[in-house]
Structures are given as C-alpha cells and as structure tokens.
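> sequence and predicted structure, then a few things I'm wondering about:
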Amino acid sequence: MKRNSRLSLALHSVAHMASEPDRLRTSAEIAEHAQTNPVVVRRVLGKLRQAGILKAEKGHAGGWQLARAADRISVADIYLALDERLTPVSEDAPPRCSVEHALERRVSLIMDQAERDLIENLKGLSIAEARFPIDT
C-alpha cells in the first residue's frame, strides 16, 4: 500500500503498535523501520494524536502508543485523521467553459459517492483485524 506514503506510514505504524500496545515507540525508531525521517513520522502521527488514536509521551523515555484498543480503531479513523481524499480538492477557479463545468460537476458527484463508500468500507475494518494476513 504505497500509493500514499502518509497513509501507508500511519497504518504500518499503528499496526505495529497494536502488536505491543504497552510499548512506547520513538519517532526515530518508527522512522528507521519505515525508512523515512523522524520529522515526517512526528507530522503524520501528530495528526493521529490530535484525533485521539495515539498518545505521545514527551522526554527521553517518551514515545508513541495507541490511545485506545486496536479493535476500537478503524482504518477509516486513520484515513479521516490524515484528511485523506481519493482525489485532491481543487482550489482552482471554476471552469469558464460550460461543458467542462458540467463534466467536472458530474465527475465530482461520482467521486464524492466513491469517497463515502470507501470510508464506509474502511469503518468496517479495525486495526486489530487488518494486522493479520488475508487468505486469498
């Protein structure tokens, strides 16, 4: 799941935390495991802390850990905490062409429905469930 590195990093980190919920993990440790920078980790996991998914303890012996049980954290919780979207929200001026405007509006309605469907499906998958391999 490397399509979005923030979502991938968050899901990966939270799934590992779920395997040892009492263990604190430092940003440096998570960053090394994810092959990224600790600043990136703190930025991403900070959003999860704000959403009540993670808690962080500051200081030399501090670190990150789950704020609630893994079976009470859905993948949708993480997706929404990161303010993820299937398509970027356009901040461009509205199209001047009426055909483009109509097409954009129709496609936008479809994408909005797809986004709602995605979130609804992700609500049904907890981190506790997502940690285990899927039988194919």
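Cool, the structure landed. Numbers count the residues shown, from 1 in each chain.
> from here on, contacts and neighbour counts on C-alpha atoms
Noted.
> so what does the lengthiest helix in the chain touch, helix or strand wise?
In the chain, ranked by residue count with DSSP state H as the criterion, the top helix is helix 98-123. Judged by 3 or more C-alpha pairs under 8 Å, 6 or more residues apart in numbering; DSSP states H and E, helix 98-123 is in contact with helix 75-81.
> ok, second structure coming up, stack it against the first:
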Amino acid sequence: MRRDSRLSGVLHVLLHMAEVEGPVTSEFLATVMQTNPVVVRRIMAGLRDHGYVRSEKGHGGGWTIACDFRAVTLRDVYQALGAPALFAMGNRTEAPGCLVEQAVNAAMDDAFCEAETLLLAQLGRVTLAALSADFHARVAARGGHFSLETAHAV
C-alpha cells in the first residue's frame, strides 16, 4: 500500500529552503524530493496560497520562504496540502446492512477519530522553527558543517 509522503517531503524542502538566501528552483526541490518539478509546483502552490512560500518566475526565480517559522506548525502545512487522509485503513463498506459490520465500523470509526484528533494535536504543537532547531542541533553534533549542494547529490 502506497503512503502519502507529501507532508514529510514538503517539510523536508522547507527546511532546506530556510538554509539558503534567495529563490530555490522547482528543479532543485524535485531533486530533494526525488520527484518531478511539476509535482513540486503543484504541492508548493498550496503553500503559496496560504502565504508560507512565494514564487518568482524567470531567470533567477524560484521559491522562497514567506512566513515566520515560529508561527507555522506542521498542522498548518498539513492543512495547506489539502489535509490528505491520515490513515490508509478504513471500513470495508460505509453503509453496511450487516449488524456485525455496523458494530465493527462503529468501533473502528471511534478509534480512527481518536487517533486523528491526537495526531493533529501533536502536529499543531510542533513549529517549523522547532524542526529547524532540531536540524541545526544534528548539524552541530556532526561537526557543524552542512552543504545544501551536497546534501542530496545526484
């Protein structure tokens, strides 16, 4: 079963973008995300619509951070992506006639709702600034050197 990794990928590129001055191209971000630049532009459009990034066309253009990392949570980014389904599991049928399946669905629905509430609350507690601080602590623990150009060498 394929997982939706857009949130993880977008958080990844946002942290990379925060490390550079000036715009970063969709082509470069596609390399970081190991995908196509068109996919990057589609994903980043949602972030742009929420004011988290901005884009400039033409020579020297690309994507730049447009928000305060201290004010944006992982939940905010998740919502900017269109709030994709958090879980791959679900009920076999949504409106079963079988009483057994109705009981199963009720129990599963309660569990999914509770898990989703907890997950979204946790995502709402973590800011992009906290992710960035964790990244910088990891860089410092490895000797303090990080190169965006070599981090994702192809």
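Structure received. Not measured: the values here are computed from a predicted model.
> what's the TM-score here?
Here the TM-score for the pair of chains, by TM-score structural alignment, normalised by the length of the first structure, is 0.82; 132 aligned residues with a C-alpha RMSD of 2.4 Å.
> distance from the helix or strand following the longest helix of the first structure to the second structure after superposition?
Once helix 98-123 of the first structure ends, the next helix or strand along the chain (criterion: DSSP states H and E) is helix 127-130. Superposing on the second structure and averaging over aligned pairs (mean C-alpha distance after the TM-score superposition for the first structure), helix 127-130 of the first structure comes out at 1.1 Å.
> can you give me the neighbour number for residue 149 of the second structure?
9 (other C-alpha atoms under 10 Å).
> check which helix or strand it maps to.
Using DSSP H and E, residue 149 of the second structure maps to helix 148-151.
> that helix corresponds to what range in the first structure?
Per the alignment by TM-score structural alignment, helix 148-151 of the second structure matches no residues in the first structure.
> against which helices or strands is that helix packed?
Using 3+ C-alpha pairs under 8 Å, 6+ apart: helix 148-151 of the second structure touches no other helix or strand.
> pull the distance from it to the chain's centre.
Distance, stretch centre to chain centre, for helix 148-151 of the second structure: 20 Å (C-alpha atoms, centre = their mean, to the nearest Å).
> now that helix: buried residues?
For helix 148-151 of the second structure, the neighbour count (16 or more other C-alpha atoms under 10 Å) marks no residue as buried.
> next one: stretch 72-89 of the first structure
73, 74, 75, 76, 77, 78, 79, 80, 81, 82.
> got it, and stretch 45-63 of the first structure?
For stretch 45-63 of the first structure, by 16+ other C-alpha under 10 Å, it's 45, 46, 47, 48, 49, 51, 53, 54, 55, 56, 63.
> quick check: what element follows the helix or strand hosting residue 46 of the second structure along the chain?
Assigned by DSSP H and E, residue 46 of the second structure falls within helix 37-49. Downstream of helix 37-49 of the second structure, the first helix or strand assigned by DSSP H and E is strand 53-56.
> whatever helix or strand comes next after that next one vs the first structure, average offset?
Using DSSP H and E, the helix or strand that follows strand 53-56 of the second structure in sequence is strand 62-65. Comparing strand 62-65 of the second structure with its match in the first structure after superposition yields a mean distance of 1.3 Å (mean C-alpha distance after the TM-score superposition for the first structure).
> same thing with stretch 108-123 of the second structure?
Compared with the first structure, stretch 108-123 of the second structure is 1.3 Å away on average (mean C-alpha distance after the TM-score superposition for the first structure).
> dump the residue contacts of residue 3 of the second structure.
Counting by C-alpha atoms under 8 Å, 6 or more residues apart in numbering, residue 3 of the second structure makes contact with residue 88.
> just give me the closest of the buried residues of stretch 45-63 of the first structure to residue 124 of the first structure.
Residue 124 of the first structure lies nearest to residue 53 out of the buried residues of stretch 45-63 of the first structure, by C-alpha to C-alpha, at 16.4 Å.
> name the nearest residue to the closest one, ignoring sequence neighbours.
Nearest residue to residue 53 of the first structure, sequence neighbours excluded (C-alpha to C-alpha, 6 or more residues apart in numbering): residue 67, at 5.3 Å.
> sounds good, over and out.
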